[in-house]
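1. What shape does this take:
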Amino acid sequence: MEYITLDKLVEDLELEIIYKADNMEKIKISASEISRPGLPLAGYFNKFAYDRLQIIGNAEWFFCNNLTKDLRYKRFEEYFSYNFPALIFARELPIFPEAIEFAKKYNRTILSVDISTTKLVNTIINYLDYVLAPGTVVHGVLMEVYGLGVLIIGESGVGKSETALELIKRGHRLVADDVIEIKKVDSGLRGQSPDIIRYFMEIRGIGIIDIERLYGVGAIKSDEFIDLVIELEFWDEKKEYDRVGLDEDYIDLLGEKVPKLLIPVRPGRNLAMIVEVAARNARQKKLGYNAAVELNNKIKTQMRIRKARDIRNEK
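-> Okay, here's the model as predicted:
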């Protein structure tokens, strides 16, 4: 997403509106940086980052409160003449009358919140980093399995939701079914469900079920980083499937390479158990142990020993 509108930010973060600019729904925020306007309020407007959200905390508030009334009036008028997106007062600090006056004059939005300044800054930056990050939508199921985010994809009807339901019964957690919104953030690829279908799942023959209602809050998770992609496909007798695991396969998601496994589906295969094993094995690989490589090395070592023994016997 290239930008978010101010009214959407206010709604999502549940900020209190003290004064609303008449164009609030058209104000665009396209960067996650914020500004604490200590220097501008002290009269130094050179390099003032007025295009960012402005936050007044304890330090800025008490500085302004100690100014003479005339000087505060002058500073606020110059400050509000800049076209900033909004001014947020943290800790439910009292709003200066001059701020209200010039917000009306220059059509600026003033907001308030009852949390600390540091927490407010972190909340806004994390929120904007996420909503402004590059994103995509994928059809599948996202689960947390043994602490790893496992994205299950495949053709319609191959059994993605049924596999996820069995994983939930085994104690793992559902993040999203059917539609997964993926965002590229600094820590990796994070997936979640759209709000409207969050924690709902479609099971053919039954219909829509509510996982939170049926299995409790321990069976769900709001979001998860994607560590492994498992593609389910109907078994093809003519196709040669990997039986060793030496060849690593990856899928590209938003420019990030994510390990991918192709799992053939046919009657009698316990897909939930296979996904569990795949997750455990992926975690071992993250820790530096690859069973396929380990076995291959042992075989090579054994072959070298036998070859050396054969050479000695020939002599």
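2. going forward, measure contacts and count neighbours with C-alpha atoms only.
-> OK.
3. could you pull out the helices for the protein?
-> 6-13, 38-41, 58-66, 69-80, 97-106, 117-131, 160-169, 211-215, 271-286, 291-314 (DSSP state H).
4. Deepest-packed of those helices, please.
-> helix 160-169 (a mean of 20; mean count of other CA atoms under 10 Å).
5. what's that helix in contact with?
-> 140-141, 143, 145, 152-154, 173-174, 177, 201-203, 219, 232, 271-272 (CA atoms under 8 Å, 6 or more residues apart in numbering).
6. Now do that helix against helix 271-286, angle only.
-> Put simply, helix 160-169 runs at 70 degrees to helix 271-286, going by axes from the mean of the first three to the mean of the last three CA atoms, to 10 degrees.
7. So what's the gap between helix 160-169 and the chain middle?
-> Its chain's C-alpha centre and that of helix 160-169 lie 23 Å apart, by CA atoms, centre = their mean, to the nearest Å.
8. quick one: the nearest residue to residue 132 once chain neighbours are set aside from residue 12, how far?
-> Nearest residue to residue 132, sequence neighbours excluded (CA to CA, 6 or more residues apart in numbering): residue 1, at 4.9 Å. Distance of residue 1 to residue 12, computed by CA to CA, to the nearest Å: 16 Å.
9. Separate out the buried members of the contacts of helix 160-169.
-> Buried by 16 or more other CA atoms under 10 Å: 140-141, 143, 145, 152-154, 173-174, 177, 201, 219, 232, 271-272, out of the contacts of helix 160-169.
10. Would you mind checking which of the residues you listed is nearest to residue 195?
-> residue 177 (11.7 Å; CA to CA).
11. The nearest residue to residue 48 once chain neighbours are set aside: what's it in contact with?
-> Counting by CA to CA, 6+ apart, residue 40 is the residue found nearest to residue 48 once chain neighbours are left out, at 6.7 Å. Contacts for residue 40 (CA under 8 Å, 6+ apart) come out as 48, 75, 79.
12. Another for comparison:
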Amino acid sequence: MNKVAVSELLGDDAKHLKLELLYGKAWLDSKFISSFRIQKPGLGLAGYTDHIHGGRVQILGNTEISYLQTLNRDDRYFSISELCKKDIACFVVTKNLKVPSELLTCVKKHNIPLMRTALVSSEAITKISDFLEYKLAPETVIHGVLMDVYGVGVLIIGRSGIGKSECALELIKRGHRLAADDAVHIIRKQDFLIGASNDLLHYHIELRGLGILNVKDMYGVNAIRVRKKVELVVNFVDWNSEESYERTGLDNKFFEILGIHLPIIMLPVSPGRNMAVIVESAAKNQLLKYMGYDAAREFENKLNKKLKESENIESDSFFDSKGVE
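-> From the prediction side, this is the model:
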């Protein structure tokens, strides 16, 4: 199971969460969040803690703080103390509300980081949940090139040196955008995949004979994407005259990444084939499928209809020649 250190909630990429650390700097790297789901303790503050989940961020909003203020000091301390026994990853107080002194005492006793944000509870829950979902997502690295072609995320794979980056450069020249070259970092977010480059290789592409090129500097910001949803896999393979390649497009094949099955197209590479144009065509065809139109299936239906009409004509001709009594 993936885990995220509480310290990441205060990192540079989490500034939009507007979190302020009130206590627990020494425990930020030893306390871990194991779920992107955020919890408001609710009845947990009233003593019913059976459904308080460990490893989660606990949000204390206006309702929770107001309830605690209705208790006397001893009951308030007991309520918070019982909650702190449930392996809480951290507490976040919203709306910059005043923190009860008993809460600060309890988090110090149980070594739980305490933070505060100016965001209202609903906004804080949404933003923290989205941030953690991205951080906790299953991930993998695939050798290839990820391109945005007509809005379709196309992952080009194949052996080293087969021409993936050269095809990507031609696609960039034709107005499409690069998301990642060489090492594509892919994460699973719910039921879809997001691909991106690592920080070192952002905006760069490697071409044998030329070296490393900065796509953003050469072609402008319109030529790059920070990340892109992966929707189609194109596998470049060496041309083999004895191999049987797909001719109709009816044989749908799939490529599994992190449990998600993506459509894959096997494209043989040979001298004279414009691979960029073929990849463009594959992306356009995928767009048509999204719109409910499958050219291969449409052709098959027309062919079957034509064959059926021919069979009916032959059958009618046979009976006409025999006559009917």
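13. Hmm, the residue nearest to residue 132 of the first structure is touching residue 136, no?
-> No - counting by CA atoms under 8 Å, residue 1 of the first structure does not reach residue 136; the two are 9.7 Å apart.
14. Next, the contact list for the residue nearest to residue 132 of the first structure, please.
-> Taking CA under 8 Å, 6+ apart as the test, what residue 1 of the first structure contacts is 131-135.
15. Selecting buried members of these in PyMOL, what would you type?
-> To isolate the buried members of those in PyMOL, using 16+ other CA under 10 Å:
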select buried, resi 131+132+133+135
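16. Could you dump the contacts of residue 1 of the first structure into JSON lines and include distance to residue 213 of the first structure?
-> Shown next, in JSON lines, are the contacts of residue 1 of the first structure (distance: CA to CA, whole Å):
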{"residue": "131", "distance to residue 213 of the first structure": "28"}
{"residue": "132", "distance to residue 213 of the first structure": "32"}
{"residue": "133", "distance to residue 213 of the first structure": "32"}
{"residue": "134", "distance to residue 213 of the first structure": "32"}
{"residue": "135", "distance to residue 213 of the first structure": "29"}
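17. so how many other residues sit close to residue 214 of the second structure?
-> A count of nearby residues for residue 214 of the second structure, using other CA atoms under 10 Å, gives 14.
18. if I line the two up, what does it land on in the first structure?
-> Under the alignment (TM-score structural alignment), residue 214 of the second structure pairs with residue 210 in the first structure.
19. In the second structure, what sits opposite residue 119 of the first structure in the alignment?
-> With TM-score structural alignment as the criterion, the equivalent of residue 119 of the first structure in the second structure is residue 123.
20. ugh, typo on my part, it should be residue 251 of the first structure
-> Using TM-score structural alignment, residue 251 of the first structure pairs with residue 255 in the second structure.
21. ditto for residue 27 of the first structure
-> Looking across to the second structure (by TM-score structural alignment), residue 27 of the first structure lines up with residue 31.
22. top strand in the first structure by residue count?
-> Looking across the first structure with DSSP state E, the single longest strand is strand 173-185.
23. Tell me the spacing between the residue most central in space within the first structure and residue 138 of the first structure.
-> Closest to where the C-alpha atoms of the first structure average out (CA atoms, centre = their mean) is residue 190, at 3.6 Å. Look at residue 190 of the first structure and residue 138 of the first structure: by CA to CA, they are 12 Å apart.
24. now do residue 56 of the first structure
-> 40 Å.
25. more crowded one of those two?
-> residue 56 (21 against 15).
26. Name the residues of stretch 50-62 of the second structure that are buried.
-> 52-62.
27. Now distance to residue 290 of the second structure too, for those, in JSON lines please.
-> Shown next, in JSON lines, are the buried residues of stretch 50-62 of the second structure (distance: CA to CA, whole Å):
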{"residue": "52", "distance to residue 290 of the second structure": "42"}
{"residue": "53", "distance to residue 290 of the second structure": "40"}
{"residue": "54", "distance to residue 290 of the second structure": "41"}
{"residue": "55", "distance to residue 290 of the second structure": "39"}
{"residue": "56", "distance to residue 290 of the second structure": "37"}
{"residue": "57", "distance to residue 290 of the second structure": "38"}
{"residue": "58", "distance to residue 290 of the second structure": "40"}
{"residue": "59", "distance to residue 290 of the second structure": "40"}
{"residue": "60", "distance to residue 290 of the second structure": "43"}
{"residue": "61", "distance to residue 290 of the second structure": "43"}
{"residue": "62", "distance to residue 290 of the second structure": "45"}
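28. Map residue 90 of the first structure across to the second structure for me.
-> Match for residue 90 of the first structure (TM-score structural alignment): residue 94.
29. ugh, typo on my part, it should be residue 179 of the first structure
-> In the second structure, residue 179 of the first structure lands on residue 183 (TM-score structural alignment).
30. quick one: the nearest residue to that match once chain neighbours are set aside from residue 186 of the second structure, how far?
-> Excluding its sequence neighbours, the residue lying closest to residue 183 of the second structure (CA to CA, 6+ apart) is residue 143, at 4.9 Å. Using CA to CA, residue 143 of the second structure is found at 11 Å from residue 186 of the second structure.
31. which of those two has more neighbours?
-> A count of neighbours by other CA under 10 Å puts residue 186 above the other of residue 143 of the second structure and residue 186, at 23 against 17.
32. so how far is residue 298 of the second structure from the residue lying closest to the more buried one once chain neighbours are set aside?
-> Spatial nearest neighbour of residue 186 of the second structure, chain neighbours left out: residue 195 (4.3 Å); criterion: CA to CA, 6+ apart. The gap separating residue 195 of the second structure from residue 298 of the second structure is 32 Å, by CA to CA.
33. try residue 148 of the second structure
-> 27 Å.
34. try residue 95 of the second structure
-> Taken as CA to CA, the span from residue 95 of the second structure to residue 298 of the second structure is 57 Å.
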